[in-house]
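Trainee: generate coordinates for the sequence data below:
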Amino acid sequence: MSTREKVLSEIAPAGIIRAAVNMSNAALVRWDDQAGALVGPSAQIGHKIAEQLDCGLSLIQYGSAADILAAADRGEWDIAFIASDPSRADRFSFSPPYISVRATYLVPEGSAFRTVGDVDAEGVRIASAKSAAYTKQLERILEKATVSHTDSPAAAIDRLVRSQCDAAAGLTEFLVQSLERITGFRLVEGAFSEIPQTIAVHRRAIHASAFFADFVHRLNASAGAP
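Mentor: Next comes the predicted model:
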């Protein structure tokens, strides 16, 4: 059996790769009305994978990383474009990063907070999606402020809008998008984290894991990445 056949037997036994994408991060994937399709790095890489393996591709949209993880238990996807997270290494194998995204805070216009460092103060409540990789990083670095978990990135913003917290954490691109539908809020300066984005497969897919490690290395090399 060839390497291609071994990989496909693990992630596309029916000839189609089901690839999970996180629609809460427009920097990685978004719907383009003019193109009539999903566009962005995750979508583009998904098509490159399908082309290289000579198979079909189905991009499955999820509202958050938490939704993707829950769908894994139901066997809904074969590969996923999600952040690398050592705490999930018992369930998934992660490729090297193909891109990194930044996370920051959304605050009310009248807030005294100007930079990410200002937000880490006594009594400050930060709403953040409980299953997001940036939330875990945030909880590790905060010294004074506390994190209030929400079910999704959108729910964190809703909590801020209802004045139930002092700041909402999220991926910069998603927070910028949110400003199109709400007023009276702004981003602080800087980022509290950069989150590496990877291609994840189930731990049992050992041949696919090796394939994606090599695939991303070659992808980054061709793009001039270090």
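Trainee: please make it C-alpha for all contacts and neighbour counts, starting now.
Mentor: Fine.
Trainee: for residue 13, helix, strand, or coil?
Mentor: What DSSP: H, G, I helix; E, B strand; the rest coil gives for residue 13 is coil.
Trainee: how near is it to residue 202?
Mentor: Applying CA to CA, to the nearest Å, the value for residue 13 to residue 202 is 14 Å.
Trainee: those two: who's more crowded?
Mentor: Higher neighbour count among residue 13 and residue 202: residue 202, with 22 against 13, using other CA atoms under 10 Å.
Trainee: which non-adjacent residue is nearest the more buried one?
Mentor: residue 92 (4.5 Å; CA to CA, 6 or more residues apart in numbering).
Trainee: same deal with residue 175?
Mentor: Closest to residue 175 by CA to CA, 6+ apart is residue 106, at 6.7 Å.
Trainee: what's the nearest residue to residue 155 if we skip its chain neighbours?
Mentor: Using CA to CA, 6+ apart, the closest residue to residue 155 is residue 129 (7.5 Å).
Trainee: so the one you found sits right up against residue 150, yeah?
Mentor: Yes. Residue 129 is within contact range of residue 150, at 4.7 Å (criterion: CA atoms under 8 Å).
Trainee: which ones are touching the most centrally placed residue in the chain?
Mentor: For the chain, the residue lying nearest the average C-alpha position, counting by CA atoms, centre = their mean, turns out to be residue 82 (4.6 Å). Neighbouring residues of residue 82 by CA atoms under 8 Å, 6 or more residues apart in numbering: 21, 22, 65, 197, 198, 199, 200.
Trainee: one more sequence to fold, the one below, so I can look at both together:
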Amino acid sequence: MNPSEFLLNAFAPEGRLRASINLGNPILAGRDENGQPCGVSVDLARALAAQLGVELELVVWDAAGKSVEAVEDERADFGFFAIDPKRAERIAFTDAYVLIEGSYLVREDSPLRDNAEVDGAGTRVTVGKGSAYDLFLTRALQQATIERAPTSPAVVEHFLAHGHEVAAGVRQQLEADAALIGGLRLLPGRFMVIRQAMGVPRSRGEEALRFLAQFVEEMKESGFVAEALARHGIQGASVAPANG
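Mentor: All right, here's what the predicted structure looks like:
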């Protein structure tokens, strides 16, 4: 793909490409031993900048909601998000590049044994504010109450500190917290599959979205995404199937 001048202006109107990176999802991004952002989303951001032939700037956040707002407000030119209809009002999404499982965590002595049992009166479910789980469960749960931690990495700490009944989030993160803390268990299976995609502000136009969508398909087909997941030691995620 050879980007036109129009595309360069659409993606990088300030002359550099600003990528919104969410460190709140460990499957997508984290920090290396030197404290620098790393992960599959960072690798994809660098590959996109190289394809466009522009300088890359990483705009880093500790929570999904903040990362989304940065793109919505055009303080960043694109980002990496779970596809959600609410977010799609202002952000144009590609197809998914990675699929992630969303799971529930409870205390070892909890009476809850199945995902379907979570949506009951008196059950408080802790989620990261503005996360894909927050958006999805706010729509899906009819009887249980949503309680919001400041960020996704703080979910288990918030869940324990406030005595809530359930924590919801990225399976990998919950498994790591359960192993570290003890006395906790994951409910079997998953309550949702998160389709992680790339997105741009809708104001950037259809041509920019088509270019980005084609970029994502190329990165999946070439093995780039699979290699990035393996290189960063990521488990609990899979490469999304090709679009169509």
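Trainee: TM-score for this pair?
Mentor: The TM-score (TM-score structural alignment, normalised by the length of structure 1) is 0.86; 224 aligned residues with a CA RMSD of 2.4 Å.
Trainee: tell me how many other residues surround the residue nearest to residue 149 of structure 2 when sequence neighbours are not counted.
Mentor: Spatial nearest neighbour of residue 149 of structure 2, chain neighbours left out: residue 128 (4.9 Å); criterion: CA to CA, 6+ apart. By other CA under 10 Å, the residues close to residue 128 of structure 2 number 28.
Trainee: do residue 86 of structure 1 as well
Mentor: Using other CA under 10 Å, residue 86 of structure 1 has 11 other residues around it.
Trainee: my guess is residue 216 of structure 1 meets residue 49, correct?
Mentor: No. At 10.0 Å, residue 216 of structure 1 does not count as touching residue 49 under the criterion of CA under 8 Å.
Trainee: how near is the closest residue to residue 142 of structure 2 other than its chain neighbours to residue 51 of structure 2?
Mentor: In space, residue 142 of structure 2 comes closest to residue 119 once its chain neighbours are excluded; the distance is 6.6 Å by CA to CA, 6+ apart. Residue 119 of structure 2 sits 46 Å away from residue 51 of structure 2, going by CA to CA.
Trainee: same drill for the two, tell me which one is more crowded.
Mentor: For residue 119 of structure 2 versus residue 51, neighbours defined as other CA under 10 Å are more numerous around residue 119 (17 against 13).
Trainee: and residue 183 of structure 1, how many neighbours?
Mentor: By other CA under 10 Å, 11 other residues sit near residue 183 of structure 1.
Trainee: residue ranges for the strands of structure 1, please.
Mentor: Listed in chain order, the strands of structure 1 (DSSP state E) span 16-22, 30-32, 37-39, 56-62, 79-83, 92-94, 99-108, 125-129, 146-150, 167-171, 185-187, 193-202.
Trainee: longest helix in structure 1, please.
Mentor: Ranked by residue count, the top helix of structure 1 under DSSP state H comes out as helix 206-222.
Trainee: what residues of that helix count as buried?
Mentor: Neighbour counts using 16 or more other CA atoms under 10 Å place 207, 208, 209, 211, 212, 213, 215, 216, 217 of helix 206-222 of structure 1 among the buried residues.
Trainee: tell me which residue of structure 2 matches up with the fifth one.
Mentor: Right, the one you point to is residue 212 of structure 1. Matched by TM-score structural alignment, residue 212 of structure 1 corresponds to residue 212 in structure 2.
Trainee: how about the residue nearest to residue 142 of structure 2, what does it touch?
Mentor: 141, 142, 143, 144.
Trainee: output those in TSV, with neighbour count appended to each entry.
Mentor: What follows is these, written out as TSV (neighbours: other CA atoms under 10 Å):
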residue	neighbour count
141	14
142	11
143	13
144	20
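Trainee: tell me which of those are still there in structure 1?
Mentor: Retained in structure 1 (both residues aligned by TM-score structural alignment, their matches' CA atoms under 8 Å) from these: 141, 142, 143, 144.
Trainee: wait, the third one sits on residue 124?
Mentor: No. Between residue 143 of structure 2 and residue 124 no contact is recorded; they are 9.5 Å apart, counting by CA under 8 Å.
Trainee: and for residue 119 of structure 1, the neighbour number?
Mentor: Neighbours around residue 119 of structure 1, by other CA under 10 Å: 23.
Trainee: with the one 3 residues further on instead?
Mentor: One way to gauge burial is a neighbour count; for residue 122 of structure 1, by other CA under 10 Å, it gives 10.
Trainee: now it: how far from residue 191 of structure 1?
Mentor: Counting by CA to CA, the gap from residue 122 of structure 1 to residue 191 of structure 1 is 20 Å.
Trainee: buried ones in stretch 45-61 of structure 2, by neighbour count?
Mentor: Neighbour-count burial for stretch 45-61 of structure 2 flags 45-49, 52, 54, 56-61 (criterion: 16+ other CA under 10 Å).
Trainee: wait, which of those is closest to residue 114 of structure 2?
Mentor: Among the buried residues of stretch 45-61 of structure 2, residue 61 lies closest to residue 114 of structure 2 (CA to CA), at 33.2 Å.
Trainee: residue contacts, that closest one?
Mentor: Taking CA under 8 Å, 6+ apart as the test, what residue 61 of structure 2 contacts is 20, 21, 22, 23, 24, 67.
Trainee: what's the match for it in structure 1?
Mentor: That one, residue 61 of structure 2, aligns with residue 62 by TM-score structural alignment.
Trainee: what about residue 147 of structure 2, distance to residue 165 of structure 2?
Mentor: Distance from residue 147 of structure 2 to residue 165 of structure 2, by CA to CA: 10 Å.
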